[in-house]
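Undergrad: sequence plus the predicted model coming up.
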Amino acid sequence: MQNLAVKNVIIGAGAMGAAAAYHLARRGEEVWLVEQFALGHARGSSHGAARIIRHSYADPDYARLMPLAYRAWRELEADAALPLFIRTGGVSFNPSSVSYVEQVAENLQALDVPHRRMSGKLWNEANPAFGLPADYDVVFEPDAGMLTASKAVATQIELASRLSPKTRVLPETPVRRIDLDGSRPVVVTDDLTIEAERLIVAAGSWVGRLLPDLALPVRPTRQQVLYFRPGDRAPFEIARFPVFIYMGESPDQAFYGMPDFQGLGVKVARHGGPDADPDNPDPEVGEAYRDLVRDFLRAHIPALGSADIGLTEVCLYTIAPGERFLVDFHPARSDVLIASPCSGHGFKFSCLIGRVLADLAANGATDVPIDAWKRV
């Protein structure tokens, strides 16, 4: 067993951990990034070709942070000299009995983000791939789009190594325990005992197991994703088909999707899923779930409702109460940060959250307003 002393240790090399490593390295800090699986693995929440990014939030706490999130991604693209954002436009829609679009439109107006609110009938006329009921409430945001998810995570890890010679990345290095009994946090793996001046725990669905004494109010859930391949794929290409969010009358009636990207097909999923054990992944997507998504598509995007499913994916959400984020110091220690900002909608914020974590680790405070997330 080798004993080491390191300034910054980050557990978890997914979207949040990679972003924290990038932002700390950008400041010239020493960073060790510890990941239990291979880099870019498919066991957590950060893999896959793309994730949606949008200003369109019904919750003002999240909406008001989206301009900062967009800027963080632009700064990353500049540092990397690589495009990571694909502008597709984004549409949110709901039945007339639901107030989601009304709230989204109010927040877009408050942020001065260009948008257009309209009926389902008018939306269908502008975008004939859709077949929404005529009285649906719809809002279109032209600046929404997709982030190249796996590429973005890998880029931040690469930049962390390039920007600071004191960066070390340790894939396939499971953390067996975190010792918080001493003056500094200690991370124990099979071969290393690492004393950290500062520790960031960004372990996704494993965060509760690494910090069992806190009884964090998070639960892993299983998210199932389908990729549809219609006979005529042209109407669903980027620049013709937007990312979309549908909000029905109950929480289990929320769906999202995005255009055909990298030839994978049109990505569609219901938001949320059953509780899951992250150590026992189940890659199968059953017929009942496929039928559920098809029923939604037949009623809203008819050509996809009968299309072949060419690919399925499964990932994990780490859900906190109210689908909030948890980004805060350990309640008993100022040298341990806990980052569980997921709840199924965290990727778009991840580059900004990396900056927040670097601020908190280095300075103990941040100018980004995250009070709504500080509930550990």
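TA: Cool, the structure landed. None of these values were measured; they are calculated from a predicted model. Numbers count the residues shown, from 1 in each chain.
Undergrad: going forward, measure contacts and count neighbours with C-alpha atoms only.
TA: Fine.
Undergrad: list the buried residues for stretch 248-263?
TA: 248, 254-261 (16 or more other Cα atoms under 10 Å).
Undergrad: could you measure from residue 188 over to residue 40?
TA: Counting by Cα to Cα, to the nearest Å, the separation of residue 188 from residue 40 is 23 Å.
Undergrad: same question for residue 288.
TA: Distance from residue 288 to residue 40, counting by Cα to Cα: 30 Å.
Undergrad: which of these two has more neighbours?
TA: Regarding residue 288 and residue 40, a neighbour count based on other Cα atoms under 10 Å identifies residue 40 as having more, with 19 against 9.
Undergrad: touching, the more buried one and residue 47? I think so.
TA: Yes: counting by Cα atoms under 8 Å, residue 40 does reach residue 47; the two are 6.3 Å apart.
Undergrad: and residue 303, how many residues sit next to it?
TA: Residue 303 has 20 neighbours, counted by other Cα under 10 Å.
Undergrad: how about residue 127?
TA: 14.
Undergrad: can you tell me which residues contact it?
TA: By Cα atoms under 8 Å, 6 or more residues apart in numbering, the contact set of residue 127 is residue 241.
Undergrad: alongside the first one, take a look at this:
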Amino acid sequence: MTDDNQKSGLNRRDLLKYSLQGVALTAFGSALSNSAKASAPAFLSQRPKNGKIVVVGAGAFGGWTALHLLRKGYNVTLVDQFGAGNSQASSGGETRLIRAYYSDPVYVDMAMRAVTLWKENEPRMEQTILHQNGLLLFNYPSSKAESEAAIAIYKKANLPLEKVSLDDAVKRWPQIGVEGLDHVLYDPSAGYLDARKGCLAVCNLFLKEGGTFLQQRVQTETIQNGKVTSITLTDGTRLEADSVVFACGPWLVRLFPQLTRKLKVMRALCFFFASPSGQADLMENKLPTWMDRDMTGPFRSFGVPGSDFRGFKVGLTPPDNNITDRFDTYHRIIKQEEFDMALGVLKRRFPKMVGQPLIEQRVCQYTSTPDTDFILDTHPEADNLWLMGGDSGHGYKQGASFGEIAAHTVEGKLEKSAKFSLKRLIG
């Protein structure tokens, strides 16, 4: 636990205590202006609705959904079997990129909205989760079409995106290598999020504003006359509910196997290398985050330089990464050939990092849909039982805004979207 986390409300011990007590805290602390402290925010002074909602899963999707629903006036209970920001979850780990670099305007809009939501909520969290230190996109001849499409979308969205020649890129960022590249794109509004801290911060805020958190596992749900009426936890607790949202990442595969048989749980690898002594130009305030866009290679890589002095992060998705049938039982061990891939990334793109020792490694996992679109839909046998997931390796950056969409949809203010439907997975 860092000093920042200890100053910012609840630590993990507090989180357990308040999960049992269901205590509502409404003071946001010194980060807010005096005028903001003088009166409770509008969403806290709303009259509670006659509705109990249970959200299962306190990751990027579930945590934000619970917070948005709470602010609509619902009585919300958030349940997670391992706790918010835990290491087994897809939303665990240190950092995740946030960027609007998509060929689909829907995800561009969601990423932009997520940035706004983080900025709005950070004062109440009393810590910084969003770091907009920019993004370098290493583009090859094979990624020209993707690059041009992105440039057009950025222009339409009025977002900055620079196309930088290789000579100019080396002048601006002498830390990088450009061998084999066609050009570099630079997005100054992108950056990264503190993933584990972010999940915990959202859960802390949810508790402060009156929500209830339980660290328990769901055993079963009760469906009667086309509606879910309650869920039962493994400790015997029965939670009555007017609606239930299951946003539990790969555990959707376990809980609803017939509805999610086209989902795949995939491995992703993170390596942290020791930054060279005295090389401040390899830290996040001097070097942007980055993505390697080789569309023909066996894997794609990305990274975050230096965050919280954890080391130079290299992330990649290896060719052999489908662990659907054992995602919660396998040993999360990185193979030698995968480590060699990471060393190859450093050699090509960050020559100053060559020879630096590996100081930390991590195997993450994500749940992928065939089309990489998310899931937000009702169970075919219960119109108030919602399934939310399919992050497909890019869900954390949209968690804040997708949670907002989910809250509006569960409430009935938004119609269900065909883009996020279950039918495309079971049809």
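TA: The structure has been received and is ready for your questions. Source: prediction; values computed, not measured.
Undergrad: quick revisit: out of the buried residues of stretch 248-263 of structure 1, flag the one nearest to residue 170 of structure 1.
TA: Nearest to residue 170 of structure 1 among the buried residues of stretch 248-263 of structure 1: residue 261, at 30.9 Å, using Cα to Cα.
Undergrad: which position in structure 2 pairs with the closest one?
TA: The alignment partner of residue 261 of structure 1 in structure 2, by TM-score structural alignment, is residue 307.
Undergrad: so its match makes contact with residue 285?
TA: No: counting by Cα under 8 Å, residue 285 is not a contact partner of residue 307 of structure 2; they are 9.0 Å apart.
Undergrad: touching both of these two, which residues are there?
TA: With Cα under 8 Å, 6+ apart as the test, residue 307 of structure 2 and residue 285 reach no residue in common.
Undergrad: flag every buried residue along the strand or helix carrying residue 152 of structure 2.
TA: Element membership for residue 152 of structure 2 (DSSP states H and E) is helix 144-156. Residues of helix 144-156 of structure 2 classed as buried by neighbour count (16+ other Cα under 10 Å): 147, 150-151, 153-154.
Undergrad: same thing with stretch 169-178 of structure 2?
TA: Neighbour counts over stretch 169-178 of structure 2 (16+ other Cα under 10 Å) mark 169, 175-178 as buried.
Undergrad: next step: these restricted to helices.
TA: residue 169 (DSSP state H).
Undergrad: turn the buried residues of stretch 169-178 of structure 2 into TSV, columns for distance to residue 202 of structure 2.
TA: Shown next, in TSV, are those (distance: Cα to Cα, whole Å):
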residue	distance to residue 202 of structure 2
169	37
175	35
176	35
177	38
178	39
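Undergrad: which among the buried residues of stretch 169-178 of structure 2 gets closest to residue 101 of structure 2?
TA: residue 169 (18.8 Å).
Undergrad: measure the counterpart of that closest one in structure 1 to residue 248 of structure 1 for me?
TA: Aligned by TM-score structural alignment, residue 169 of structure 2 pairs with residue 123 of structure 1. According to Cα to Cα, residue 123 of structure 1 and residue 248 of structure 1 sit 17 Å apart.
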